[in-house]
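Participant: Pasting the sequence and the predicted coordinates here, then a few questions.
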Amino acid sequence: MLTELSIRDFAIIEHVSVNFKEGLTVLTGETGAGKSIIIDAIQLLSGGRGSVEFVRHGTKKAEIEGLFTIEDDHPIYQKGEEFGVEIAEDGMVVLHRTITHQGKSICRVNGKLVTLGILREFGHSLIDIHSQHETQSLMDPDRHIELLDLFSDQELIHTQEEYRNVYDKYRAMVKRYKELSENEQEMAQRLDLLEFQFRELQEAELVPKEDEDLSEERNKLMNYEKIYQGIHDAYNSLYGEQKGLDWLSHAMSSVESIADFDDQISKMAEELSNSYYIIEELTFQLSSQMADLEFDPERLNQIESRLNELNRLKKKYGASVEDIMEYASKIEEEIDEIQNKDSRLNKMEHEIQELGQDAVLEAKHIHDLRLQSAEKLSVSIHDELKDLYLEKASFAVDIQMKEGKEGDPVLDGKPVQLLSNGIDLVKFLITTNPGEPLKEIHKVASGGEMSRIMLALKRIFSRHQGVTSVIFDEVDTGVSGRVAQSIAEKIYGISVGSQVLCISHLPQVAAMADTHVRIEKQVDNDRTYTSVVELSDDEKADELSRMITGAEITETTLEHARELLEMAKQHKQQ
């Protein structure tokens, strides 16, 4: 959930720091006080489009920072691994965004600089903002298939993984087939280039790890004098009269002469003897190494020349000799493929047909599973709409197979187009008036009906989308009375499973709040300031009374406000 939000020099806000709690938090206040500005700030924090207009007049930058606490199984951990952002075990994520007066945007996740796109990836995993003015994923037909799949069970996920494996192989094979068959001139030029490269690599006669071995040998030759002097000094320190081995031998003899008198001394004598013979053997090795050392300037020149040649090849073909040899093997296969293009194309056509039909079988399984999920989703949506006094509304999920063209894989005698998520086109359809045909959901006109439809869908999908915080910005516009009460109960219902922040002008929604925050605007020295105040129980009643009348608070409206609060309390206890 969003635990703390800090906003500085943003629009009319000089500095505001707000602590948010679990459950439903409702933000109320006079029009223009800055309620939507706070939501705008959260939207920017989740990767929304910025503008210099957001920077408070007379300042150089606007800063927004949000602290989120997440559970151990939250999908944002995968985002962290994907983008190299460390997320601590305490489950805290800090999103930060700065917008300068020059229009530059600086984004950070847990202190690491990231692009706006990466910030958006994290933001969308944590926050879902729904506004009456904003086109949401629920309203976008292209996102309906994704939402339907979110509503589905694990079997669909498993089947999609199997489909994707086959689909990726199919697409790669189709791409390669087109490359081989479509452009003869380009293919001939490609063959000339590959043959030149392969000849060059064959003539190089590469040996695995050759560069490493040569670099080591060059290092020895370049440091010949130091190596020789070091071995010489070590040998002379150990061998000869009054040298290391001589003294060690004397020590060994001295201890051995008294070894019979004490077991501890006997063990020391044995260890000393072993050490003597080890060092004696090392002395012989030093002597042999010194005798074998030879400085060959011609060999050094040969090594330098060969390393230069290898470095030249590395710049063209790979970071190491192994990479270059792997590249040579790869282009040898491609050369053979191009030279035997006709037979290869025939073979690929057969493979494409087989992969295509395998993919179609998996896609058909996905299609059938989606049909089952669509029926369950329709039932769930109808139940939600009834609670929102849209009992005569009809909702359906339209699933059509994407029609293919000649040459595409065939299902039931008809070509179908394979897509990354199957062969289906999914649309949510609805009608709110009996006798009227079902229409695409984004074409439903009534503002009040749209608010309720969107809330019903949001309630269903909020259980499956995994977001930490759901934010509603005046989604209750255009409703009143019993519908307003039903909307209030639905919004509260969503807050049971997710943190919900809601800007509302409805007293019914405000009464449901676990936390009620009032946004206030003051003018001081000809500057406008916004403040955020968490209301006590008595202050909640006063605020609801003001929302009811829009003017003076009376005893009647206060009594009505207290009644709303009591009704809300009873609903929560059910």
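Facilitator: The structure has been received and is ready for your questions.

Participant: Going by C-alpha atoms from here, please, whenever you check contacts or count neighbours.
Facilitator: Will do.

Participant: Any figure for the gap between the closest residue to residue 323 other than its chain neighbours and residue 239?
Facilitator: Spatial nearest neighbour of residue 323, excluding adjacent residues (Cα to Cα, 6 or more residues apart in numbering): residue 317 at 7.4 Å. Separation of residue 317 from residue 239 (Cα to Cα, to the nearest Å): 52 Å.

Participant: here comes the other one, which I'd like you to weigh against the first:
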Amino acid sequence: MLIELSIRHFAIIEELTVQFEKGLTVLTGETGAGKSIIIDAIGLLLGGRGSSEFVRYGEKRAEIEGLFIVGDTHPGIKKAIEYGIDVQDSMFILRRNITSQGKTICRVNGKLVTLAILREIGQALVDIHGQHEHQTLMHAEQHISMLDGFAQNKLSSALIEYQGLFRRARQLQKQLLSLSKNEQEMAQKIDLFQYQLQEIEQANLQPNEDHLLSQERHKLAHSEKLFSHLQDGYSSLYGEGRGLDFLSTTVSHLEEATTIDEELKDLFESVSNSYYLLEEAAFTLRDRVEQIEFDPSRLEFIESRLHDIQRLKRKYGSTVDEILEHAAVVEEELDSIIHKDDRISKLQEEIDGLWKDLLVEAKGLTEIRKQAAIELTDAIHKQLRSLYMEKTTFDVRVLEKSTSKYSPTIDGKVIPFSHDGIDLIEFYLSTNPGEPMKPLSKVASGGEISRIMLAIKSIFSNQQGVTSVIFDEVDTGVSGRVAQAIAEKIHGISLGSQVLCITHLPQVAAMADSHLYIQKAEENKRVKTSVKILTTEEKITEIARMISGVEITDLTLEHAKELLELAEKLKQPV
């Protein structure tokens, strides 16, 4: 659950820290006070799309931080471990900063992460349901993700298997399309590849040749200076009156000294060893001096060779090794084109086999979805009855997608493969007895959509394992006994998950375990949002305001008390 949320310099919020409790927490307040802004901040903390417009005017950055506590087996912990994020005591601290230039910095438990990782972990912690989500019900292409989410335990492994085969088939299709291009283009490619390969092969390049030649050129270009230094070094060591001559005398004196003082033996051996090491070094210097020769023709050859290599680098790679790699790729492509008929035949055979395997996997997905559709339909009917939609008939239909030009033909039938199978899932609805079932988008009103979405959320909240569910004014377009039913439904969800709910319905507010009042005030000619935890008496006053709209009367106060008393009775376990 979300334990604490801190917001700084975000929209009209200067600085705000809110602590949340278990169960149902409602946020109420006048329009424009900042209720939805708090939910927007949570959305950004969970990886939502950011913008510099969220930064409070005159500030350098907006800062959002949230503390979450989850169960020991929560899937978010597994995701965090996969990304090398340390999780202690099942706690998550999510932090996101957005600068006035629009840059974003994300951290999970102190570790810098990408926005994608923040989003992946955040979505495992909180499910935010806002008014815009009603629109997902109005688009049939979104329904398959809802059904798959409902059936994820049975469907997940089969869908992963199918998608792996589908990606492979599409990859091979692209290769086949590339090989099947017109003959003129293929002939041009053959000429180009043959020219490139011939040019590289004629150069007879050796691995790392450019680096080795550059080193040799450097030595040849400075051979006179190298000769001078080595010769002077040798002369300083070897010869009469030179370094080794003096050191030899020192060794002789120390040898005589050890006959008098045995404690000088170690010093004698050290100097003696140094003498022999230096003598060996002098002989090495002499040999190197004798090996040095200035070879203008060799230097000229190296310069020419490096020039040729540089010319090839401009075409095929920044190093000799990259040029050789390019040659290997070109040779493989050339062989593929020259023998393209054989390659096309093999590819087509492999693709045909994959399509048949895919069809088996797709039919398996369809069977799982059909069974899940029956179960989801039954579950939604139960939820709708508790929301006073008992005369509504709901149906999850598993249909076949329409074909496209890329759809293959198997045994004379065109199969509409796509990333998620061959199925089209669509929700159908009949709101009154005797009326035919029609696509939900064509018959549902705003209030009905709200209740259907709430029914789906009630089902999914028990399956998805999220620690918190947030409802942002999902009670739009309802009133009366329906409003009371929605209030009871939202409270029912809060028994299994922490629920935060922005509402304008007094019935929902009355069911709250914790009531936060959002208000704004002008301070130093700037608007500032604050949050207050309401006492029981303050709850009564706020609910009365929600009932009356403007003027609070004794009657509305009594009505508010009755709502709270009714809510307390409803919340008692049966």
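Facilitator: Thanks, I have it. Here the structure is a predicted model, which is why all the values come from computation and not from measurement.

Participant: Run a quick neighbour tally on the residue nearest to residue 323 of structure 1.
Facilitator: 18 (other Cα atoms under 10 Å).

Participant: what's the spacing between the counterpart of it in structure 2 and residue 338 of structure 2?
Facilitator: Taking TM-score structural alignment, residue 317 of structure 1 has residue 316 as its aligned residue in structure 2. Relative to residue 338 of structure 2, residue 316 of structure 2 is positioned 22 Å away (Cα to Cα).

Participant: Stretch 188-195 of structure 1: average distance to aligned residues in structure 2?
Facilitator: Mean deviation of stretch 188-195 of structure 1 relative to structure 2 after superposition (mean Cα distance after the TM-score superposition for structure 1): 2.6 Å.

Participant: rewinding a little: close enough to count as contact, the match of residue 317 of structure 1 and residue 329?
Facilitator: No - contact criterion Cα atoms under 8 Å: residue 316 of structure 2 and residue 329 do not qualify, at 11.2 Å.

Participant: any chance you could map the helices in the stretch 351-500 of structure 2?
Facilitator: Along the stretch 351-500 of structure 2, counting by DSSP state H, counting those that start in this stretch, helices occupy 440-443, 446-460, 480-494.

Participant: Need the contact partners of the shortest one.
Facilitator: This means helix 440-443 of structure 2. Applying Cα atoms under 8 Å, 6 or more residues apart in numbering, the external contacts of helix 440-443 of structure 2 come out as 137, 138, 139, 427, 428, 429, 430, 431.

Participant: now do 10 Å
Facilitator: Contacts to helix 440-443 of structure 2, defined as Cα atoms under 10 Å, 6 or more residues apart in numbering, come from residues 135-140, 394-395, 426-431, 437, 448-449.

Participant: now stretch 225-242 of structure 1
Facilitator: 220-221, 224, 243-248, 279-280, 282-287, 289-291, 293-295.

Participant: again, 6 Å this time
Facilitator: Residues from elsewhere that reach stretch 225-242 of structure 1, judged by Cα atoms under 6 Å, 6 or more residues apart in numbering: 243, 244, 245.

Participant: follow-up on the earlier one: now do the match of residue 317 of structure 1 against residue 400 of structure 2, distance only.
Facilitator: Separation of residue 316 of structure 2 from residue 400 of structure 2 (Cα to Cα) stands at 49 Å.

Participant: Also residue 295 of structure 2?
Facilitator: Residue 295 of structure 2 is 80 Å from residue 400 of structure 2, by Cα to Cα.

Participant: How about residue 313 of structure 2?
Facilitator: Applying Cα to Cα to residue 313 of structure 2 and residue 400 of structure 2 gives a distance of 54 Å.
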